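Participant: Following is a predicted model, sequence given first.
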Amino acid sequence: MSQAELSKFVETTAAELGIPGVAVGVWADGQEIYACHGVTSVEHPLPVDENTLYQLASVTKTYTATALMRLVADGLVELDAPVRRYVPELTLTDERAAAEITVLNLLNHTAGLDWGVINDTGDGDDALAGYVASMAELELIAPPGTRSSYSQAGYNLVGRILEKVTGMTYERAVSSLVLEPLGLSESLFAPNDVMTRRFAVGHNRDEDGTLSVARPWTPTTRGNRPGGGLVSSAADQLRWARFHMGDGRAESGVRVLPADLLQRMKEPTVALRGSAEGDAMGIGWFLRDVDGVRTVGHGGSANGNFAELLTVPERDFAVVTLSNAGPNGILFNQAVVRWVLQTYLGVTDQDPEPLPYDEVRARAQEIAGAYEIDAMTLTIDADGTDGTDGTGLTMEVVIKPEIRAAADTDLPRTTRRSPSACCPARGTSTSSRAAA
C-alpha cells in the first residue's frame, strides 16, 4: 500500500461523507504511513497533520487499564482483589456488590455497573473522588462477574484506584506511569495544555445539512476523564499501538510493563454475546476475529470527534483513524479501517449475514417494548401501529428532560426510525463508547 493510494482513499471518503478534517495512520512492515486531509475547524481552519490533536474519548480506557497494570506489575494492586481494598469508601445501592466487585471486574466491564452517573463534580483535584461518591446512586444491572456490560463508571472507579494507590491525581498518575515513559508528549488531558497546540474541534450537522462547530469543546468533565478524557494525535496513537504489540519496552529500551502482563491484556477474559464491539473482552481492549485474524482495538465517540484504533498483533500491523464530524465520522473511521485491512492484509471485514426470513421473528414481538438508560428512553413498536400489520418495527428514542436541561446545546426531542432504518450494520465505533 502506497502513500498515494492511502491518501486518495482517505480524501475521497472524507469528501463523500462531509468530514472537515481527518488524520489516518498505518503501521506496516516496520514503517509509518500517514494520510491527513482537511482542516481542524470550519470556522478557523488550519490544515490537519499527523500531530493534530483529537479527542480520543473512550480509547482513553486503554491508557487507564495499562496504567493500572503497571501497579499490578509492581505488586501494588491485585486484579482479583476487591475494589474496596483500595477504595474502602466505595458505596453502591447494593452493599453486597460493593463488597464483591474486583479490580478485574472493572477492567473487563463485568462489575454489573450501569453505564454511568450524569454528574459534574468540578475541576478540582477532588473531582474523581466526588464522582465515585456519586456512584452511591448508580443502579446495578447484574451481579458482579455474571456478564459484561460497558460501563463508564467502572473505568472512572479504576481511575480512583490509581489515585489512592499512587497518591497522585489520576492525570499525574497516567502521565508518570504511561505517557512519559513511552514518550507520548502529544497526549494530554488538560484543555489549557491542548489549547497551546493545533487541535481539531468537533462538528455536528444542522437540520439544513450545514456543519457547525460542536460546543462545548471540552472532552468531558474531570471526574469522567479515566473513561474518556485523553486528547492525542495520530502519531502518538501509532506509538501506543506499537508498544502494545511489543515486548513491554518503550522505544528508548526502558521496561514499562512485563511482556506477560502486556500479553495478558490482549487475551480473552469474558465472552461478548451478540455484541457489535467484538467477540470477547481483554483487559481494556475489545477482541474480534476478522476473516480468521485476531484484532485488538478500541473506539471512542465524543462531541463531534471520533477515534478508532485497531491492531493486528500477529501481523505487527495497526491503523488509527481520527475524524471531526458527526454522525458520519463513525462511518468514515469504519470505512478506512475496512479498506486498510483489505488492501494491505487481504483481510475482509464483512457485515453479518442476515437471518433467513421467519414469519414469527419478523413480527419482532420478542424485542418490542420500552427500554431505558441513564440518558434516554427507547420504545420499539411492533404492534402494527406503524402501518405494517405488525411485521415491521418503529423505534422511538427520547432524551430525558433532565439531560436536555443540563445540555449546552439544543438537543432533538424525539427521533423515530422506520423498520428499514432502525437496523444498521455492525459498527466498530459507536456512541455507546462515548466519553460523556
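Facilitator: Perfect, thanks for sending it.
Participant: rest of the way, CA atoms for contacts and neighbours
Facilitator: Fine.
Participant: can you pull out the helices in the stretch 251-400 of the chain?
Facilitator: 259-264, 328-340, 359-362 (DSSP state H, counting those that start in this stretch).
Participant: looking at those helices, which is buried most?
Facilitator: Across those, the average number of neighbours (mean count of other CA atoms under 10 Å) peaks for helix 328-340, which reaches a mean of 22.
Participant: could you say what helices and strands that one packs with?
Facilitator: Counting contacts by 3 or more CA pairs under 8 Å, 6 or more residues apart in numbering; DSSP states H and E, helix 328-340 is packed against helix 3-17, strand 306-312, strand 317-323.
Participant: if you set the cut-off to 6 Å instead, what comes out?
Facilitator: In terms of contacts (3 or more CA pairs under 6 Å, 6 or more residues apart in numbering; DSSP states H and E), helix 328-340 is not packed against any helix or strand.
Participant: Just the residues contacting that helix, thanks.
Facilitator: With contact meaning CA atoms under 6 Å, 6 or more residues apart in numbering, helix 328-340 is reached by 17, 306, 321, 323.
Participant: Of these, just say which sits nearest to residue 376.
Facilitator: Nearest to residue 376 among the contacts of helix 328-340 is residue 306, at 21.2 Å by CA to CA.
Participant: take the one below as the second:
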Amino acid sequence: MRREMTAHQYGNWWHRYADEGLRQIFVGRYETADGVLSAQIWRQNRPTWSSRPEVDRIIEQEMAEDGVPGVAVAVMKDGDFVYTRGFGKADIAGDEWMDSGHVMRWASVSKALGGALAMRLHERGELDRDQAIRNYAPDVPNRFTATFEQMLGNRGCVRHYATDPKSSLKNVDADQYEAEKDADAEIASTWYADASTAAPLYYGDPLRRFSGGAVSTTCTPGQSYLYSTQSLAFAGRGFEAATGTGVKELVQQEIAGPLGLTTLRAEEAADTSVRRAKIYAGEDNVEVDRDQITGKFLGGGVESSVRDMARFGTAVLEGDVYADVDHVWDGTDHGWSYAYGWGVGTRDGHRYASKSGGQRGSDAHLLLFPDDGISIAVLINREELADADDHGTAIAWAVGDLMI
C-alpha cells in the first residue's frame, strides 16, 4: 500500500509495480491542504522470478559505472515474461521513472527486423532471397550484384558510415570521403517516406571490402565481409520493388500487426503521441534532439518498448515470423557468423543469435537462445560512451549466463 501520492508519483509507482508483477486492487483520491492525493493497494499477480535480485544487481551495477540515465529490460522464457523492469529515468527533468512500456530506439538491432522481413517474404513467395536485389529493382547500379542474403549478411560490398574509424577512405579518396560524409549528414537531417528515396544516395559509391584491417574500394559481392548500415537501404529498396509496398507499411503488415507488437514502428519524430523516453548524450546526460532516422529504417530506424522487442525475439525463435529458423541460427547454409542481421554462434554449448546497436540516444541489445526458449531485450536511452562491451550488451549476456 502507498498513500499521499501526487498524480505524478502515482503514475511512476503504477508502472513500477506493474513491471514487478503486481496488480492494483484499490485506488482512492482524497482532498488535502496540498491538493488531491492518491492511495493505492497492490497485490502480487505473478510469482517472483528467483533470479530477479541478481538481475537487479547486474543492471544497477552497469548503470552506476558511468551514470546511465535509464534502462529497460525484458526477459522471456518459453513464451512468457519472467522479468520486466525499468531503472533510472525516462525523463530526467520531468522525474519520470523508466519502465518496460517506454518506447526507445532499437538502433542497429533494427537489422534483425530487416532480416526477418526478408525471410518472411521469401517464404511467402514474394521474393527469392538468393536473387540479386537489382533483379527486382533495376535502378540499382549493375555493380551491386549482391543477393538479399548476401546484403543482409554484410557481404554486399556496400559502405558503412564515412567516419567509421575502421575506414581508410579518407586517405584513399579524399573527394569521395567528403561526398559520403555529406550523404550521411543528409540522411540524418531528412525525413524519408520509404527506402526507394533513401537508397539512391549510395548508388554512386564504390564497392567496399576489408583488406589488411582497413577498408578497400574494390570488392566482389558475396565474397568478403564489411559491416554496413547502408546495405539495409538496398535491401529495403528490393522489398519495395518486389511487393509494391513501402517498407514501413510492410513491417506493420507482416510483423508488427500479426504479432500484436503495438509499439513497433519506424520512428517518426513528429509523432508526439508515442510514449517515448527522452534521449541523452554524454557523461552529464544532456537531453538532445532526435536526428532523422527514417532514411535508415531497417538499418537503424526502428523503435518500440523493450517488451515488444523481447516479444519479437520470442516470435522469431518460435518460428512465428518465418519457419526456417535454423537457416539463420546456423549462419545460413554458408556457415557465416553473421546472418540476416544476427551475430550467431554458441556459448557453453548453447546456440545463440545476438544483435547490439548504438546511436544518438540509444544503447540496445537483443539476445536469443533458440534451444532454451530465451529472449532477452535491453534498451537504454543514451549511447554507450566509451566501452566497446557496452552496457546493453553486458546486461544481456550477464542475464543470459544466469539462465543457460
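Facilitator: That came through fine. As the structure is a computational prediction, the values presented were derived from the model and not from experiment.
Participant: quick one on the thing from earlier: want to throw the helices of the stretch 251-400 of structure 1 into CSV with distance to residue 220 of structure 1?
Facilitator: Formatted as CSV, the helices of the stretch 251-400 of structure 1 follow (distance: least, CA to CA, whole Å):
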stretch, distance to residue 220 of structure 1
helix 259-264, 28
helix 328-340, 19
helix 359-362, 40
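Participant: how close does the residue mapped onto residue 360 of structure 2 from structure 1 sit to residue 266 of structure 1?
Facilitator: Alignment note (TM-score structural alignment): residue 360 of structure 2 maps to residue 303 of structure 1. Residue 303 of structure 1 sits 29 Å away from residue 266 of structure 1, going by CA to CA, to the nearest Å.
Participant: re earlier: what separation is there between the match of residue 360 of structure 2 and residue 140 of structure 1?
Facilitator: According to CA to CA, residue 303 of structure 1 and residue 140 of structure 1 sit 27 Å apart.
Participant: Now flag whichever of the contacts of helix 328-340 of structure 1 is closest to residue 79 of structure 1.
Facilitator: residue 306 (30.4 Å).
Participant: and the closest one, how many neighbours?
Facilitator: Each residue near residue 306 of structure 1 was counted by other CA atoms under 10 Å, and the total is 34.
Participant: try the one 3 residues further on
Facilitator: Here the count is done by other CA under 10 Å, and residue 309 of structure 1 has 26 residues near it.
Participant: How about it, nearest residue that isn't a chain neighbour?
Facilitator: Nearest residue to residue 309 of structure 1, sequence neighbours excluded (CA to CA, 6 or more residues apart in numbering): residue 320, at 4.5 Å.
Participant: For the one you found, list the residues it contacts.
Facilitator: Contact analysis of residue 320 of structure 1 by CA under 6 Å, 6+ apart lists 24-25, 308-309.
Participant: From residue 39 of structure 2, how far off is the equivalent of it over in structure 2?
Facilitator: Under the alignment (TM-score structural alignment), residue 320 of structure 1 maps onto residue 377 of structure 2. According to CA to CA, residue 377 of structure 2 stands 33 Å off from residue 39 of structure 2.
Participant: Also residue 257 of structure 2?
Facilitator: 37 Å.
Participant: do residue 293 of structure 2 as well
Facilitator: 42 Å.
Participant: Same drill for those two, tell me which one is more crowded.
Facilitator: More crowded of residue 293 of structure 2 and residue 39, by other CA under 10 Å: residue 293, with 25 against 16.
Participant: and that one, what pairs with it in structure 1?
Facilitator: Aligned partner of residue 293 of structure 2 by TM-score structural alignment: residue 221.
Participant: Then residue 111 of structure 2?
Facilitator: In structure 1, the residue equivalent to residue 111 of structure 2 is residue 61, according to TM-score structural alignment.
Participant: so stretch 152-167 of structure 1 aligns onto which residues of structure 2?
Facilitator: The aligned range for stretch 152-167 of structure 1 is 229-244, by TM-score structural alignment.
Participant: Pull the residues that contact that stretch.
Facilitator: The contact list for stretch 229-244 of structure 2 (CA under 6 Å, 6+ apart) reads 133, 136-137, 151, 158, 160, 195-196, 199, 246, 298-299.
Participant: Closest to residue 316 of structure 2 out of those?
Facilitator: Closest approach between those and residue 316 of structure 2, by CA to CA: residue 298, at 16.4 Å.
Participant: show me the contacts for that closest one.
Facilitator: 110-111, 114, 232 are the contacts of residue 298 of structure 2 under CA under 6 Å, 6+ apart.
Participant: Could you look up the SS state of it?
Facilitator: The assignment at residue 298 of structure 2 comes out as helix when based on DSSP: H, G, I helix; E, B strand; the rest coil.
Participant: Centroid-nearest residue for structure 2?
Facilitator: The structure's structure 2 has its C-alpha centroid closest to residue 106; by CA atoms, centre = their mean the separation is 2.5 Å.
Participant: Test my guess that that residue contacts residue 302.
Facilitator: Yes: Residue 106 of structure 2 is within contact range of residue 302, at 5.5 Å (criterion: CA atoms under 6 Å).
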